[in-house]
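[1] Sequence unavailable; structure follows:
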């Protein structure tokens, strides 16, 4: 059995894949489909979310040859605890410390930190990453769902084993509603950033009870132009339209 790659190895591989896009993406796309590398988003779930943030922070040992325009983290996890962070370390317990200038959306889970061995522990997950992001950045928490609930139901033996370890939604909560919510946030966020259509994204920010299939609480936003020193943990104004 091959050893797991280190976080730095994963980060460097991600940078190499990003650098491959200008020369290799066209060959991998269906006929008559063009990729738009001027509108390139970076996203990841769990440890992949950590890798996405680390890549955006410029921590790869491989120099990036492309520019990202947006970043999305889905229940990102940067380690097992504050004292057990993955390396390279990205969290410094300091508000707005991330040197990331692109818009960010973070989607966390309400149950990710509740199992005996939490899959998204407090101190190294979505709340801390939102705290350390500079504006513009939004934060959504799928209150009734856990770390693995965003994945497809049929995720194989390894996925099933991981799901049994991570506390997830209880009886009466459909995982497909979480997936629809996460997908809707993805689409609305990218529509806002890439096309300037902020209507649907602001609808979710301002009235999640009406526009999201799954419960979102809290929903927070750091608007562009806001001073970090003036931001609180309360809900904040929507993105400018």
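    The structure has been received and is ready for your questions. A quick note: this is a predicted structure, and the numbers were derived from the prediction, not measured. Residues are numbered from 1 along each chain as shown.
[2] Please count neighbours and contacts with C-alpha atoms only from this point.
    Noted.
[3] Where does the residue sitting nearest the centre point of the chain sit: helix, strand or coil?
    Centroid check for the chain by Cα atoms, centre = their mean gives residue 73 as the closest residue, at 0.6 Å. Going by DSSP: H, G, I helix; E, B strand; the rest coil, the secondary structure assigned to residue 73 is strand.
[4] measure the residue nearest to residue 143 when sequence neighbours are not counted to residue 119 for me?
    Of all residues not flanking residue 143 in the chain, residue 110 sits nearest, at 4.1 Å (Cα to Cα, 6 or more residues apart in numbering). Distance of residue 110 to residue 119, computed by Cα to Cα, to the nearest Å: 11 Å.
[5] list the residues that contact both of these two?
    Shared contacts of residue 110 and residue 119 (Cα atoms under 8 Å, 6 or more residues apart in numbering): none.
[6] who's in contact with the residue nearest to the centre of the chain?
    Counting by Cα under 8 Å, 6+ apart, residue 73 touches 43, 44, 45, 49, 50, 52, 53, 104, 105, 106, 107, 126.
[7] Among those residues, which lie within helices?
    49, 50, 52, 53, 126 (DSSP state H).
[8] Identify the farthest-apart pair in these.
    Maximum pairwise distance among those (Cα to Cα): 12.9 Å, between 52 and 126.
[9] okay, pairing it with this:
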């Protein structure tokens, strides 16, 4: 465990009051020589960030984007956890084709594992409150989050109270969605079992970085389409002048990490989008897993004087 400390703040866009630990957990399929796997090991490797202070804390499962590493989200994960949440970020795959069915099934298994396995890896007297569970995903992970929450083919034993799409994407264009498709292009068609929905979009996601590559969040399969299919309660924020990968860590290492600076149209720096996403997720989770909508109302009504980003769209149905 690596302990992380911070200055206490009541501002959702700053780090919160809780000191946290990062925890890496190998999966049951780990095959390293002489590596001992716990009988409580999860179906996929996990990166967890947990408060270290004793208490009962809501849980957020965060799904990574296409061909990305869960570790690329460590600063965002830390931000959310520091406000009193246990964040569980699986590594769903290292190499993947176009079909997301395996990711959908793996995520459902991870959520079911939480009740039997998660507590065994947390700091002493830190308890996961699985009656307060959120599910979030970035890019392709956002598509998977909505697919899992709609339970089209993946019954789970734990109810999800909040579903969050962070610049979600369902394929390269409307005519070639990533199978199985999630978007139906029928307004308010998502059945999330009463869970609240939050969709965060990037203003630059649908803009090409160069002629050789398509935009990372193409119009017709992006955040706007996901929000249009959400039933109430649902919230929608689009950050102007911010890119599809701007919520990742400032320094993403390795070949994949370097590529995150090259493939998508980016903003000037990542910190503003990352702080906004972290704060918006915290406000939404407080509202829909903890029952305190005060921060969410402030955000939707424009009562924050110093937002990290400029918002070009704010919509909601409640």
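    The structure has been received and is ready for your questions. Keep in mind that what you see is a predicted model, and the values were worked out from it rather than measured.
[10] just to revisit the earlier point, didn't the residue nearest to residue 143 of structure 1 look like it was pressed against residue 149?
    No - counting by Cα atoms under 8 Å, residue 110 of structure 1 does not reach residue 149; the two are 11.0 Å apart.
[11] which residue numbers in structure 2 go with stretch 80-95 of structure 1?
    On structure 2, the counterpart of stretch 80-95 of structure 1 by TM-score structural alignment is residues 172-187.
[12] and that stretch, how far from the chain's centre?
    Put simply, stretch 172-187 of structure 2 sits 20 Å off its chain's centre (Cα atoms, centre = their mean, to the nearest Å).
[13] cool, stretch 176-193 of structure 1 as well?
    Taking mean C-alpha positions (Cα atoms, centre = their mean), stretch 176-193 of structure 1 and its chain are 11 Å apart.
[14] That one maps to which residues in structure 2?
    Against structure 2, the aligned range for stretch 176-193 of structure 1 is residues 271-288 (TM-score structural alignment).
[15] which residues are in contact with that stretch?
    Applying Cα under 8 Å, 6+ apart, the external contacts of stretch 271-288 of structure 2 come out as 12-14, 76-77, 79-80, 83, 134, 161-162, 164, 166, 195-196, 198, 200, 239, 242, 246-248, 250, 292-296, 299, 307-309.
[16] Using PyMOL, make a named selection holding only the buried ones among these.
    Selection of buried members from the contacts of stretch 271-288 of structure 2 for PyMOL, criterion 16 or more other Cα atoms under 10 Å:
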select buried, resi 12+13+14+76+77+79+80+83+134+161+162+164+166+195+196+198+200+239+242+246+247+248+250+293+295+296+299+307+308+309
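[17] Which ones among the contacts of stretch 271-288 of structure 2 map onto strands?
    Among the contacts of stretch 271-288 of structure 2, the ones falling in strands (DSSP state E) are 134, 162, 164, 166, 196, 198, 200, 239.
[18] what does the first one align to in structure 1?
    Taking TM-score structural alignment for the superposition, residue 134 of structure 2 sits opposite residue 41 in structure 1.
[19] Residue 71 is in contact with its match, correct?
    Yes - Residue 41 of structure 1 lies in contact with residue 71 (Cα under 8 Å); the separation is 5.8 Å.
[20] Which residue ranges of the stretch 1-150 of structure 2 form strands?
    For the stretch 1-150 of structure 2, applying DSSP state E, counting those that start in this stretch gives strands covering 2-4, 20-25, 46-51, 55-63, 86-90, 126-138.
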